[in-house]
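J.: Provided below are the primary sequence and the corresponding predicted coordinates.
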Amino acid sequence: MKIKGYFLNLSEVAQMSNFEQYSGALFDLHGVIADTSKYHLQAWHQLATELGVEWTSTLAQSVVGMSRSDAVTAILHAGNLERQYSVQQQTALGDHKNEMYLKLIAHMSPADILPGVIDFLNDLQQHHFGIVLASASVNAPLEIQRMALESYFPLIVDPATLAHNKPAPDIYQQAAAMLNRSPQQCLGFEDSQTGLAALNAAGVISIGIGEEAEIATAQVKLPNTSALSLANIAQMIG
């Protein structure tokens, strides 16, 4: 691990900030591992347009990090259309959006991995952190495969098994349980208000990546994925 030109081992980092208590790393996917949020937003935008719902910045911000069904509900609510669609029809709308999304990511590859992510994942593995992907997207396993990241993410939470998705804490509680760790022993990585709300509610150390306004509720704030390192995080927690 390198910081300010020096190499640190994990025991030294632990002395800096009692960092040794953390041994799990729980990741969102979109905007944290890969820049695919734009494809999700493009597909949701297209669905809203088809429904005659005005696509605003507020609506776009609200659907980031949401499950498919919750995002459909948000779009219908924005257009006062909730009562016009049955549960089955809303599911069909979500499936239609997913079809559009899958077409957009058909050529996804390791080139879509954000800067610094591979180095950070290697850093985590070298220091024996358990790693879990905790994305609200049911497409997450496919995207991980297309980016050739399976060796880093053998554990992926299935959002279909959850009673409630983000911003509820369920997904991160389950991710921690998959590692046989408590949420308080884990670091969580998110780029949206919805995801950070889930981390904070679960009791996971929340690490926000991105613009200050979007990650204001994070306990640790990083401007971009290039800033990801255990040394940086240990110093900021300490």
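T.: It's in.
J.: make it CA atoms for all contacts and neighbour counts henceforth
T.: Fine.
J.: Touching the lengthiest helix in the chain from outside, list them.
T.: Determined from DSSP state H, the single longest helix within the chain is helix 87-104. Helix 87-104 is contacted from outside by Tyr39, His40, Gln42, Ala43, Trp44, Leu47, Arg68, Ser69, Val72, Thr73, using C-alpha atoms under 8 Å, 6 or more residues apart in numbering.
J.: which ones are touching the nearest residue to Asp191 once chain neighbours are set aside?
T.: Leaving aside its sequence neighbours, Asp191 sits nearest to Ile209 (C-alpha to C-alpha, 6 or more residues apart in numbering; 4.9 Å). For Ile209, the contact set (C-alpha under 8 Å, 6+ apart) comprises Val32, Phe189, Glu190, Asp191, Ile215, Lys221, Leu222, Pro223, Asn224, Thr225.
J.: rerun at 6 Å
T.: Asp191, Leu222, Pro223, Asn224 (C-alpha atoms under 6 Å, 6 or more residues apart in numbering).
J.: still on that earlier bit, of the contacts of helix 87-104, which is the most crowded?
T.: Trp44 (27 neighbours; other C-alpha atoms under 10 Å).
J.: this is the comparison structure:
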Amino acid sequence: MSKIKACIFDLDGVLVDTAVYHYKAWKRLANEMGFDFTEHQNEQLKGVSRMASLELVLGWGNITGKTEEEKEELATRKNNWYVEMINQMTPDEILNGAQEFVQSCRNAGLKTAIGSASKNTPLILAKLQLATLFDAVVDGNSVSKAKPDPEVFLKGAEDLGVAPADCVVFEDAVAGVQAAKNGGMKAVGIGSPELLNQADVVVSGLDKITVAELENL
């Protein structure tokens, strides 16, 4: 192996695709406030924190004058709908090859962690029965700065006891790839090569990369 000693995974869009649930919940909120919400707009919320997402949604709907308290109430309402949906999730929703790839990283002696903005990370990992595959979990409950700030990944590296330069991050969002780079880590993009052009390599999913290929990063 190269000096890669740890793999840090974003959750949404890398191990599981919860974007459809976010979309349905934001759309319901927008519709209740009298405007529509598109899948294209939902894409722009990838990797963005809940309150920052709400600000974008309110902006798209030209909704102004909301107090901080009202914003908290709106974000909570959206999240409650989202949680209702993810409570129905099963391990069948794990993305192709994701569980196998994480296991192969562990089999190769690499440490593994989750680095996600989602405050619902523990619930999702429990529903997918994936929690035991990770040595550390850093999520929106334990960090305050949103990607592209590298805080979530730097804390993951710290919790694993591995230097940032010895970590590779797996991300599907532009802000997430930027966060990995800002933290001095390698980045594997999951998705579009055009969109994730700052990543060291881009694949369509974790079923399209092997642990051996990490040596070449």
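T.: Thanks, I have it. Values in this document were obtained by computation on a predicted structure and should not be read as measured data.
J.: Post the TM-score for the overlay when you can.
T.: The TM-score (TM-score structural alignment, normalised by the length of the second structure) is 0.92; 217 aligned residues with a C-alpha RMSD of 1.7 Å.
J.: In the first structure, what residue corresponds to Gly205 of the second structure?
T.: The alignment partner of Gly205 of the second structure in the first structure, by TM-score structural alignment, is Asn224.
J.: Surely that match and Gly210 touch.
T.: Yes - using C-alpha atoms under 6 Å, Asn224 of the first structure is in contact with Gly210, at 5.4 Å.
J.: so how far does the helix or strand Leu123 of the second structure falls within sit from its counterpart in the first structure?
T.: Secondary structure assignment for Leu123 of the second structure, by DSSP states H and E: helix 121-128. Here helix 121-128 of the second structure, set against the first structure after superposition, deviates by a mean of 0.6 Å using mean C-alpha distance after the TM-score superposition for the first structure.
J.: what's that helix aligned against in the first structure?
T.: Under TM-score structural alignment, the match for helix 121-128 of the second structure is residues 140-147.
J.: on average, how far is the helix or strand that the helix holding Leu123 of the second structure is followed by from the matching bit in the first structure?
T.: Later in the chain than helix 121-128 of the second structure, the nearest helix or strand by DSSP H and E is strand 136-138. Overlaying the first structure shows strand 136-138 of the second structure at a mean distance of 1.2 Å from the equivalent residues (mean C-alpha distance after the TM-score superposition for the first structure).
J.: quick one: Ala75 of the second structure from Cys105 of the second structure, how far?
T.: From Ala75 of the second structure across to Cys105 of the second structure, the span is 36 Å (C-alpha to C-alpha, to the nearest Å).
J.: Could you do Gly59 of the second structure as well?
T.: 42 Å.
J.: Please apply the same query to Ala98 of the second structure.
T.: 11 Å.
J.: The two: which is more packed in?
T.: The neighbour count for Ala98 of the second structure versus Cys105, taken as other C-alpha under 10 Å, is higher for Cys105 (20 against 17).
J.: Please say which position in the first structure that one maps to.
T.: Using TM-score structural alignment, Cys105 of the second structure sits opposite Leu124 in the first structure.
J.: So that match, which state does it fall into?
T.: helix (DSSP: H, G, I helix; E, B strand; the rest coil).
J.: can you pull out the strands in the first structure?
T.: 2-3, 6-7, 24-27, 130-133, 186-190, 205-209, 220-222 (DSSP state E).
J.: Adding distance to Gly52 of the first structure as columns, could you present those in CSV?
T.: Formatted as CSV, those follow (distance: least, C-alpha to C-alpha, whole Å):
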stretch, distance to Gly52 of the first structure
strand 2-3, 51
strand 6-7, 56
strand 24-27, 34
strand 130-133, 34
strand 186-190, 31
strand 205-209, 33
strand 220-222, 37
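J.: Tell me which of those strands lies nearest to Ala197 of the first structure.
T.: With C-alpha to C-alpha as the measure, strand 205-209 is the member of the strands of the first structure nearest Ala197 of the first structure (8.8 Å).
J.: Alright, calling it a day.
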